[in-house]
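**Q** have a look at this prediction, sequence included:
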Amino acid sequence: MAPQGESALHRPLLETPDEDEITSAKQFFSQYAAESKKLWYLAGPAIFTAVAQYSLGAITQVFAGHLTTLELDAVSTENMVIAGLAFGIMIGMGSALETLCGQAYGANQLSMLGVYMQRSWVILNTTCLILLPIYIFAYHILRFFGEEEEISRMAARFALYMIPQLFAYGCNFPLQKFLQSQSKVMTMAWISGVAMLFHIFLSWLFIVQFQWGLPGAAASLNISWWIVVLGQFIYILLGYCPGAWTGFTWGAFRGLGAFARLSIASAIMLCLEFWYYMLLVVLAGRLKNAEVAVAAISICINLSGWEIMIFLGFNAAISVRISNELGAGRPRAAKFSILVVVVSAASIGIAFMALVLILRNVYPIPFTNSKEVQEVVSNLAVLFALALLLNSVQPVLSGVAVGAGWQWLVAYINLGCYYIVGLPLGFFLGSKLNLGVKGIWSGMITGVGLQTLVLTGITLATNWKKEAAQAESRIRKWGGVGMSKNDEENGTENNHKPFLA
């Protein structure tokens, strides 16, 4: 064991999750295999859940192809712009629970998980009310950004139909983080899979058979999202989360200010990442051959989006592992988890990188018939492959940040790396130096690469023993202490009496 006063940087690099130093290669590989099994147990179902829920909107767009071109454009616009904005904010604010629930679970403060989830419900559904004007005034917003009038009018109508989905977001993400912190990821995967299959059936029934048009598309999507929400909540009510759910409590309305600040930090952190890629398309639209540039950038972002779904699973897994281990006061186990997940994610990223380079003249073909666009995308292969490699590690480091509660710090880092360095550099290289799509993509990679380097440096320099102490302090701050002996025996916290069990 390292001396107590020694800094994190000077402790042995490889230490096992049970706080012992690794003394042999055999011991290292044994511990690596054990930790890898834990990570894949979390990451595998989390990846499927992310893909299944991401696919709900995509499936609606596919079935909307049975309608007119105008209605298809309206569904796509609402899904990408209006719902996309709400989705980013909701999943960002919900990720605050990855820190709080994960650390409380690791500290064995199970009763606080239900309280935290209910606080998140209050904050996220209040945010839904604040976001309502975006849905109500969608026409004016879309017209402001230059969208064609008929598409704006139809998309605005569809946005009104999709208001129930907004509140489903507000209920769903706290439920997800609550279950995820307890490693109930397989349940989430099953519920999301059933909802996706049911959504396919409903979309066929309402759009193809009944020919209900946009109202049918909206009904099937709303119902499917609420199936996800109700399925998860029913699972909790049936008693499969003993100790973590003890009923509704007035404690959900305590400490909302500090809780809201962490939720807002989480939302800003993630939204700055989501919007970064959206703005690349805007920059491409300002190039000389804008139509080809936008198509090429969109193909790369589309492919990158599916890859990111995989690494969001790793993001969720490492967030759970870090928060659990810090909450349990095992900082060296947290460090070991980071090592394992970074190696695993980077290995997959290298595989994707190799595939793109090998298939550089093939992978654009399914997306476009334009030879010019195919050529631009193929010429982008080296830069695109490098982006895929960076995008394999970057979400993992963001997951470490969420697990440790560094949301505000990462928000500032994202603002600097993406919007002060990446986008201006991309605009300068693409427009001023006439490097076109390559210039924009080079700027993007520079921003992501810089952010990855900064997060790597912070992670390596972190005193994880101190982070574990801060996790304990955070749990105390939000009500994880103060139990009477009787409350401890009954698994309930004396400041959070239930008003409805």
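**A** On my side now, so go ahead. Predicted model only: the values in this text are computed from it and were never measured. Numbers count the residues shown, from 1 in each chain.
**Q** contacts and neighbour counts: CA atoms only from here.
**A** OK.
**Q** distance of Pro242 relative to Ser181?
**A** Going from Pro242 to Ser181 by Cα to Cα, to the nearest Å gives 14 Å.
**Q** for the one helix or strand Leu390 maps to, enumerate the helices and strands it packs against.
**A** For Leu390, the host element (DSSP states H and E) is helix 381-404. The helices and strands touching helix 381-404, judged by 3 or more Cα pairs under 8 Å, 6 or more residues apart in numbering; DSSP states H and E, are helix 96-106, helix 290-327, helix 331-358, helix 407-414, helix 436-461.
**Q** Ile82: which of these is closest?
**A** helix 290-327 (18.1 Å; Cα to Cα).
**Q** next, the angle from the closest one to helix 96-106.
**A** Put simply, helix 290-327 runs at 20 degrees to helix 96-106, going by axes from the mean of the first three to the mean of the last three Cα atoms, to 10 degrees.
**Q** just want the angle from helix 290-327 to helix 381-404.
**A** Using the same axes, to 10 degrees: helix 290-327 against helix 381-404 is 30 degrees.
**Q** buried ones in helix 290-327?
**A** 290, 292-301, 304-305, 307-327 (16 or more other Cα atoms under 10 Å).
**Q** over to stretch 463-480?
**A** 463-465, 467-472, 474-475, 478-480.
**Q** isn't Val229 right next to Cys171, touching?
**A** Yes - under the criterion of Cα atoms under 8 Å, Val229 makes contact with Cys171 at 6.6 Å.
**Q** mind checking which of the two has more residues around it?
**A** Using other Cα atoms under 10 Å, the more surrounded residue of Val229 and Cys171 is Cys171, with 26 against 23.
**Q** in space, what's closest to that one - neighbours in sequence excluded?
**A** Trp121 (6.0 Å; Cα to Cα, 6 or more residues apart in numbering).
**Q** comparison target, given below:
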Amino acid sequence: MSQPQDIHDRPGGRRESILAHMMPDSLPLPPSFISTSPIAREILCRDIAECSSESGDDDARDESALLSDSDSTARESQRVVDAKLAFHPNGVAFGMGYSTIPIQGMDRPVPNPHEVEESLRAEIDLLRDNDLIPQKITEPRHRRESMVEQVYRQMFSTRTRDHEENPQETTPLINGSYDYGDRAEAATPPPEVIHERFEEAVAAQAVKTTWQREAITLIKYSAPLIVTFLLHYSVTIGSVLTVGRLGMVELAAVNLATMTASITCYVPVQGLATCLDTLCAQAYGSGHKHLVGLQAQRMTWLLWMLMIPIAVLWWFSEPILRALVPGEETASMAALFLRFLILGMPGVAALESAKRFVQSQGLFHATTYALVIGAPLSFFLNWLFVFKFHWGFAGAATAMAITQNLLPLLVVVYVRFWDGMQCWDGLSRKAFRNWGPMIKLALPGMIMIEAQFSVLEILTISAGQFGTASLAAQSILVTLTSTSFNIPFPLAIATSTRVANLIGANLSDAARKTAKVAIVAAFVVGTFNLTLFVTLRRILPGVFTDDKSVIDIASRVILVCAVMQIFDSLAAVSHGILRGLGRQAIGGYANLFSYYMVALPVSLSTAFWLRWELSGLWAGLVAGLAVVSALELTYLYHSDWDIAAAQAEARLRSEDVSNQELKGGNEP
């Protein structure tokens, strides 16, 4: 790609604002853009050196195999180097979220073959939209359009010339033109020609986009994620739905237990596993594919060891829970639920590693396939244990634990019998080495995710102070709002991906248009969720419980949760845009400020001082999300997107050098 011109001379670029100078991530070429994580490179280089030197070890590959892998990847890199629009949900393994504040590591790992294919498709779409390569089916040159066709073209066409004020009959094409007199199937140029034309078009500033194209792209990217996230969360929904039929105390207890389990185990595990987003992707991209399995093994063993003290805490959690919530029966049942969940701990840890293992290879749907089987089975097990076998409350916990262990086994089955074995060399003793650098790389992700989610635990404990009915209602509201969030959050991931790809391709104007479309989409999604909550405010709580007092509380507070949907969607998508720009630290600090300096004080003061109780707790969250969305949107409005494009180009050049060094693989 040609060197970018001075950003202040670019047509249509926003001038650098005073506000941008005040923000730390707006400084020229911040460290996160200049180089990849030295810790990640240290880990991989050590592993490569060990594999090369320990030829007598049964688990080590010989040097010729390493060179063979590197040569193979070197041949593939000719295509990878042009993958400017590779689809990669940055920092997200399908079925979980990312930290609000960036951890050390690569924001954009080396594209795998699946992503290279996605990049090629995206380039073809943009070139066709700008008439720079022939359409799939060429249009007839002399025919009068009907009224329906004109309306359709104006509303849904992705071609840029269909939305120009004075469209030309023939748009000039780079390096020649395509002239087809009759409607016919047009051949798509080979990938080499596509990449060449895309580079030329970007250099000539000839690549534009439409809101229709960006809307279609965001839908295509987010739809499979929405399905996956909903399937993943349905495991929790199944337990809440089942337990709610047992009684108010059981419903309150399952909320207290699952929230405690999330804060003490699930969230830290997810945070620690985020380092695999960097390690597995770099191992795969550097050509040493067997190291992908080694990194996943190492993280799994580490997480399993951390489970031991957590299991002890859960087993003896009853006195702690009794001190936090007033209802002794609720605390006892929550402690019982946690004891049964200990059985699912190994599966929770293994699934986080397995997701990264398959995702680094571009096998994004492996987790989805596992959930398609596991999620319905979870509902069946809940019914079987709770109602058929009459195990009651313990049956719901048992069903959840079995499902947690089943999901990683299903991913293993997919890898064993379908795809992914090329990155697995079997169990290795080397998985018990080099733990120090990996822990150092993983800790920031765990700390930041834990800090973000701890607020929810505080609010859950606070809800318990208003009685068992309020805690049961809190369980319903948390489940409903968490479910509804699984629509804007995947949209935020899709937006982050698309913005990052366009910025990386030096298409700042197109990235800005994507951001506008995403913000409008976030408002639409938020409005949809709000409407759903308001119109079904008594029906939705009734799905979870028959207790009239719990339904009354939930149906009243759900109106506050409905207002929150607008700000929740806007905050999620605006943070996704910031992440795509590489300025996620701005959104991360804004989130933490809003949670701890706005949401938490407002929640506690309105709930206890003004005696709004549960409504006050949720009102504080509304205030916090309103502040964070306002801060992020204001920053985005005043940001210089052309500077972000220049920084992204510098980062990608740095990553190319680092990846070539890793492919050498012989220096520790």
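**A** Looks like it arrived, so ask away. Treat the numbers as computed from the prediction; the structure is a model and nothing was measured.
**Q** so what's the residue nearest to Cys171 of the first structure up against?
**A** Listed by Cα atoms under 8 Å, 6 or more residues apart in numbering, the contact set of Trp121 of the first structure reads Gly170, Cys171, Pro174.
**Q** just the ones in helices from these, please.
**A** Those of the contacts of Trp121 of the first structure mapping onto helices are Gly170, Cys171, Pro174, per DSSP state H.
**Q** count the residues that sit near the first one.
**A** Read it as Gly170 of the first structure. 28.
**Q** excluding its backbone neighbours, what's nearest Ala316 of the first structure?
**A** Gly399 (6.3 Å).
**Q** pretty sure that neighbour sits against Phe311.
**A** No - in this structure Gly399 of the first structure lies outside contact range of Phe311 using Cα under 8 Å: 9.8 Å.
**Q** need the residues touching each of the two.
**A** Listed as contacting both Gly399 of the first structure and Phe311 by Cα under 8 Å, 6+ apart is no residue at all.
**Q** excluding sequence neighbours, find me the nearest residue to Leu19 of the second structure.
**A** Using Cα to Cα, 6+ apart and skipping residues adjacent in sequence, the residue nearest Leu19 of the second structure is His638, 6.6 Å away.
**Q** typo on my end, it should be Leu604 of the second structure
**A** Leu617 (6.4 Å).
**Q** who's in contact with that neighbour?
**A** Residues in contact with Leu617 of the second structure (Cα under 8 Å, 6+ apart) are Leu459, Ala463, Val602, Ser603, Leu604, Thr606, Ala607.
**Q** again, 7 Å this time
**A** For Leu617 of the second structure, the contact set (Cα atoms under 7 Å, 6 or more residues apart in numbering) comprises Leu459, Ser603, Leu604, Ala607.
**Q** name the nearest residue to the first one, sequence neighbours excluded.
**A** Using Cα to Cα, 6+ apart and skipping residues adjacent in sequence, the residue nearest Leu459 of the second structure is Leu617, 6.7 Å away.
**Q** start to end distance for stretch 363-375 of the first structure?
**A** Stretch 363-375 of the first structure: ends 11 Å apart by Cα to Cα.
**Q** what residues of that stretch count as buried?
**A** Of all the residues in stretch 363-375 of the first structure, those buried under the rule 16+ other Cα under 10 Å are Tyr363, Pro364, Ile365, Val373, Gln374.
**Q** buried residues in the helix holding Leu390 of the first structure?
**A** 381, 383-404.
**Q** same question for stretch 242-255 of the first structure.
**A** Gly243, Ala244, Trp245, Thr246, Phe248, Thr249, Gly251, Ala252, Phe253.
**Q** closest one of those to Pro331 of the first structure?
**A** For those, the nearest to Pro331 of the first structure is Ala244 (23.7 Å; Cα to Cα).
**Q** secondary structure class for that closest one?
**A** Classification of Ala244 of the first structure using DSSP: H, G, I helix; E, B strand; the rest coil returns coil.
**Q** that one contacts Leu110, correct?
**A** Yes - using Cα atoms under 7 Å as the test, Ala244 of the first structure is close enough to Leu110 to be in contact (4.6 Å).
**Q** what's the distance between stretch 320-339 of the first structure and the middle of its chain?
**A** What separates the centre of stretch 320-339 of the first structure from the centre of its chain is 20 Å, taken as Cα atoms, centre = their mean, to the nearest Å.
**Q** if you look at the buried residues of stretch 363-375 of the first structure, which of them are in strands?
**A** Using DSSP state E, no member of those sits in strands.
**Q** ok, so of the residues you listed, who is nearest Gly436 of the first structure?
**A** Proximity of these to Gly436 of the first structure (Cα to Cα) peaks at Val373, which lies at 12.7 Å.
**Q** count the neighbours of Ser64 of the second structure for me.
**A** 10.
**Q** distance of it from Gly244 of the second structure?
**A** Note on Ser64 of the second structure: its distance to Gly244 of the second structure, by Cα to Cα, is 60 Å.
**Q** for Leu218 of the second structure, helix, strand, or coil?
**A** helix.
**Q** what is the burial count for it?
**A** Counted with other Cα under 10 Å, the neighbours of Leu218 of the second structure add up to 23.
**Q** double-check it against Ser496; I have them as touching.
**A** No - proximity of Leu218 of the second structure to Ser496 does not meet the contact threshold set by Cα under 7 Å, at 9.8 Å.
**Q** with distance to Ala83 of the first structure added, can I get the ones in helices among the contacts of Trp121 of the first structure in CSV?
**A** Listed next are these as CSV, based on distance: Cα to Cα, whole Å:
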residue, distance to Ala83 of the first structure
Gly170, 12
Cys171, 15
Pro174, 18
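**Q** between the residues you listed, which sits nearest Ala50 of the first structure?
**A** Pro174 (14.8 Å).
**Q** please report the distance of that closest one from Ile310 of the first structure.
**A** With Cα to Cα as the criterion, Pro174 of the first structure and Ile310 of the first structure are 21 Å apart.
**Q** likewise Leu287 of the first structure?
**A** From Leu287 of the first structure across to Ile310 of the first structure, the span is 32 Å (Cα to Cα).
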